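Peer 1: Requesting a structural model of the entry that follows:
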Amino acid sequence: MTHLFTLCLIPLMCAIVVQVSQMNPDDINQIWLHLHYNLVSVIICSAFLVFAVTVYVMTRPRSVYLVDYSCYRPPSHLQVRYRKFMDHSKLTGDFDESSLEFQRKILERSGLGEETYLPEALHDIPPRPSMATAREEAEQVMFGALDSLFNNTGITPKDIGILVVNCSLFNPTPSLSAMIINKYKLRGNIKSFNLGGMGCSAGVIAIDLAKDMLQVLRNTYAVVVSTENITQNWYFGNKKSMLIPNCLFRVGCAAVLLSNKGKDRWRAKYKLVHVVRTHRGADDKAFKCVYQEQDDIGKTGVSLSKDLMAVAGVALKTNITTLGPLVLPISEQFLFFATLVAKKLFNPKVKPYIPDFKFAFDHFCIHAGGRAVIDELEKNLQLTPLHVEASRMTLHRYGNTSSSSIWYELAYIEAKGRMRKGNRVWQIAFGSGFKCNSAVWMALRNVKPSSNGPWEDCIHQYPVKLVDP
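Peer 2: Alright, predicted model coming up:
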């Protein structure tokens, strides 16, 4: 059904070829004479055809290629095991016994392993959450990812025409994008953007912004840097809903190189197919479900509402309602439409048909926001354990790295040797606001992992068996 138009076009072309082959020379001569005596009409039609083709070529959306990307792998001395996490929490003296026990339970049920990373300043006793140490964390992760990206692609910083950086909670002056421009001495006419306060789904938003800029600027490269900063955003209070991020969020960063150059198709890994963004901010419950605030004693943190999963479910439903017609085969769309009509016109108790997105995608990169998020999407989308393996293993190895987590997941799939030419990948992320954003990529070749990848030294250990909470 997906190739219905092509299948109908082939018989039509064959019929035309057969018809022409059966014409005798006199008929062909008659056609030539007709064209010869109507030269003006032929010229006008040809000119119109050339004009129409030119307009189409000039105005059609330019293809956006993902040349390569790099995920930051922190040094081993920044790893934080459960016991070290709890010992440091006790030694800070900021948490009461109830809060310590709550954090211990969250850690055990979170799906995080013993090798996730926290920034240097939080390993010290007492912790050093200052502007200077936050800058150090930002420089370490961003420059680490970018150095690896430039080394793997051979692109020089002067080749970059567009720079998009997203970090939700840390927005210094000068901006993070300015820090990158200063470090790599990027050119003066670069189009740079710094996105803040947009949560864990900001990575897809950054890709969408870079895509739009690549439609305007010709023959250039765009770099997207997605990260989060933990140093100044650790919560030192005792409010339970604000302690959860302490247990989930960890150090991470991804740098992505995009291109609109036709010649880069032959070396690029993926082609961007669709970006679909959903924003539920008009609803007060959705707006407040992930909320940065101060507690009763003035300590700042990010509060996660008990309504978070319900809000995420509604946002997901809205997002896939838009995405479905773009990616699902006609057969799945027909079944969905038929059950919808039956429910509306005949029997309200008819269960809505949930489209099988496994027909549309070969791989799923679900934001590693937490074990509950992955469980919920696995159930709602009727996925298999293999489809969510990349998300679970990323959560186990690196924790919730916010907007960069979907890139660690894609790197996992590549490291396992599962990405084949023509495969489609669905990256889906949730963020404060509340947002649900999707990006769809198509592999242009059998993709192998780039050197110095985040799974290079440990992929042979995965997948690991996770203990049920």
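Peer 1: C-alpha only now, for contacts and for neighbours.
Peer 2: Will do.
Peer 1: longest helix of the protein?
Peer 2: In the chain, taking DSSP state H as the definition, the longest helix is helix 131-153.
Peer 1: So for that helix, what gets flagged as buried?
Peer 2: Of all the residues in helix 131-153, those buried under the rule 16 or more other CA atoms under 10 Å are 133-135, 137-139, 141-146, 148-150.
Peer 1: quick check: angle from the helix or strand just after that helix to helix 131-153?
Peer 2: Using DSSP states H and E, the helix or strand that directly follows helix 131-153 along the chain is strand 160-166. Orientation note: strand 160-166 sits at an angle of 140 degrees relative to helix 131-153 (axes from the mean of the first three to the mean of the last three CA atoms, to 10 degrees).
Peer 1: For strand 160-166, what is the distance to the chain centroid?
Peer 2: Using CA atoms, centre = their mean, to the nearest Å, the mean C-alpha position of strand 160-166 is found 16 Å from that of the whole chain.
Peer 1: Toward the C-terminus from that strand, list the very next helix or strand.
Peer 2: Downstream of strand 160-166 (by DSSP H and E), the next one is helix 176-184.
Peer 1: The next helix or strand after that following helix: how far from the chain's middle?
Peer 2: Next along the chain after helix 176-184, taking DSSP H and E as the criterion, comes strand 191-195. Its chain's C-alpha centre and that of strand 191-195 lie 18 Å apart, by CA atoms, centre = their mean.
Peer 1: how far off helix 176-184 does strand 191-195 point, in degrees?
Peer 2: Our comparison of strand 191-195 with helix 176-184, counting by the same axes, to 10 degrees, yields an angle of 130 degrees.
Peer 1: Going by contacts, tell me the helices and strands next to strand 191-195.
Peer 2: Other helices and strands packing on strand 191-195, by 3 or more CA pairs under 8 Å, 6 or more residues apart in numbering; DSSP states H and E, are strand 160-166, helix 176-184.
Peer 1: how about this one, so we can line them up?
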Amino acid sequence: MMKTNTQPNSTTAAAAGNVVPDFLQSWKLKYLKLGYHYLMTHFLTLCLLPSIAFTLTQASQMEYEDFQNLYLHLKHNLAGVVFFSGVFVFGVTVYFMTRPRSVYLVDYACYRPPDHLRVTYKKFMDHSRLTGDFDESSLEFQRKILERSGLGEETYLPEPLHQLPPRPSIAAAREEAEQVMFGALDDLFAATGIKAKDIGILVVNCSLFNPTPSLSAMIVNKYKLRGNIKSFNLGGMGCSAGVIAVDLAKDMLQIHRNTYAIVVSTENITENWYFGNRKSMLIPNCLFRMGGSAVLLSNRSSDRKNSKYKITHLVRTHKGSDNKAFHCVYQEQDDRGKIGVSLSKELMAIAGTTLKTNITTLGPLVLPVSEQLLFFVTLIARKITNNPKIKPYIPDFKMAFHHFCIHAGGRAVIDELEKNLRLEPIHVEASRMTLHRFGNTSSSSIWYELAYIEAKGRMKKGQQVWQIAFGSGFKCNSAVWLALRDVNPSPHNPWLDCIDRYPVELVY
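Peer 2: Down below sits the predicted model:
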């Protein structure tokens, strides 16, 4: 019988010798940081415990005569006690009357188009070729974008773009808007049992399609909403308009008591398809797809127990004063007079700068003291020593958030945020899978992502989720939600019949 040599060679032993210390070092650093984070988070509590223990010890040693003397002292200074008690009660009353009201997310719904509107790569390219509007260079460009985009074979386009030749019109665009908005709202009303007459505030956002009467008026007409409803229609605000609409609804809920607000977010594809050959204007054709969402918000304290989330922070950043940022996502005509949306090559750099400004404002609101202290110490060290070798400390946002909903604008957007925020693949899974299954649905994409997390059963009570959206202008907006309970998917969750297939392996 042939013997097998079981003794490790010198190379293997050396490699093992290197790996073990490296592993132990990373293991120690990980738990050292966790210990530091725990210490700083509970620093005040740890400092107060000795003081509380000392006070209780002293109180337990007081005799009956000491308590009697204290009572007599308070009795002789009754006026002062009454005055300070009155000031205290007044201050507490003013605080509770003027503090911002909590805004709850009762439920939301994402529109799931019918299966006959699905568009595969082959169908997309065949239709692009048969329209006769694109030259060979443009067709090849679209093919490469599709292959690298992160979109799958099951995204949706509206009916007029499935026809040959395509038949875009205002009537068809209205039909698409009604199909998406009413579909999402029907699911929302069915899931919550809310009545139309209880809706006091309505905010609708759609960037590129703004007919008269408005989209919000179409909803009022369809559901016969009450005559004194506060309705708003936001146009031209890009893919981040969903967060802007939530911010507007939140502000309105601070003014109007005991009411509900509905936020509808969508984009219209029918009249905004580009039929030209400018490369920068062809990219939206390859990325944007049909979709929309409807969100029900409430300021009623009685709705807390039935709600999924509570909004805790909302931060908006606008870089429109900079010309490059203003023009990086721009609707215009090409040389042939064809209208489309042009995406600048500087888009990712501008998005990174805008995100940096946004998280600089958001960070102090959400990050634990431990992370803020590390950031502050590193900043001071860089300023004092002027040493370029000291790298700026990037806060670990995983310490503040359990889930991330990054706008599914494209693979490059998700890649960039994953890298800059030092996220793990699990943190961007919802964004990548939403882009794969539904494409870039503009301002509603962050809600498809939240629906994915719920469908996976990952949302637990007390966890925070960060929604990040980018839009023309240029804007970066963030919304932070706190889960009020273990969140189960709604009956009309768009992922329910396919969630078992995800996550899928993406090959670019």
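Peer 1: where do the helices sit along the stretch 251-400 of the first structure?
Peer 2: Taking DSSP state H, counting those that start in this stretch as the test, the helices found in the stretch 251-400 of the first structure are 284-288, 308-327, 330-345, 371-380, 389-398.
Peer 1: Kindly compare burial across these and name the winner.
Peer 2: Mean neighbour count (mean count of other CA atoms under 10 Å) peaks for helix 389-398 among these, with a mean of 26.
Peer 1: Onto which residues of the second structure does stretch 193-201 of the first structure map?
Peer 2: Residues 232-240 of the second structure are matched to stretch 193-201 of the first structure when aligned by TM-score structural alignment.
Peer 1: just the strands in the first structure please.
Peer 2: Counting by DSSP state E, the first structure has these strands, from start to end: 65-71, 160-166, 191-195, 221-227, 253-259, 270-279, 290-294, 300-304, 363-366, 424-431, 435-443.
Peer 1: which one of those lies closest to residue 209 of the first structure?
Peer 2: Closest to residue 209 of the first structure of the strands of the first structure is strand 160-166 (CA to CA; 7.8 Å).
Peer 1: before we move on, back to that, would you mind giving the orientation angle of the longest helix of the first structure with respect to strand 221-227?
Peer 2: Taking the same axes, to 10 degrees, one finds helix 131-153 of the first structure and strand 221-227 inclined to each other by 140 degrees.
Peer 1: Count the neighbours of residue 443 of the second structure for me.
Peer 2: Counted with other CA atoms under 10 Å, residues neighbouring residue 443 of the second structure total 32.
Peer 1: so who does it touch?
Peer 2: Contacts for residue 443 of the second structure were tallied using CA atoms under 8 Å, 6 or more residues apart in numbering; they are 238, 239, 240, 241, 242, 243, 265, 266, 267, 292, 407, 469.
Peer 1: Redo the residues you listed as JSON lines? Include distance to residue 422 of the second structure and neighbour count.
Peer 2: Compiled in JSON lines, the contacts of residue 443 of the second structure are given as follows (distance: CA to CA, whole Å; neighbours: other CA atoms under 10 Å):
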{"residue": "238", "distance to residue 422 of the second structure": "26", "neighbour count": "23"}
{"residue": "239", "distance to residue 422 of the second structure": "24", "neighbour count": "31"}
{"residue": "240", "distance to residue 422 of the second structure": "22", "neighbour count": "29"}
{"residue": "241", "distance to residue 422 of the second structure": "26", "neighbour count": "29"}
{"residue": "242", "distance to residue 422 of the second structure": "25", "neighbour count": "32"}
{"residue": "243", "distance to residue 422 of the second structure": "23", "neighbour count": "27"}
{"residue": "265", "distance to residue 422 of the second structure": "29", "neighbour count": "33"}
{"residue": "266", "distance to residue 422 of the second structure": "30", "neighbour count": "29"}
{"residue": "267", "distance to residue 422 of the second structure": "31", "neighbour count": "28"}
{"residue": "292", "distance to residue 422 of the second structure": "30", "neighbour count": "31"}
{"residue": "407", "distance to residue 422 of the second structure": "17", "neighbour count": "30"}
{"residue": "469", "distance to residue 422 of the second structure": "18", "neighbour count": "29"}
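Peer 1: Tell me the one of these nearest residue 376 of the second structure?
Peer 2: Proximity of the contacts of residue 443 of the second structure to residue 376 of the second structure was ranked by CA to CA; the top entry is residue 469 with 26.8 Å.
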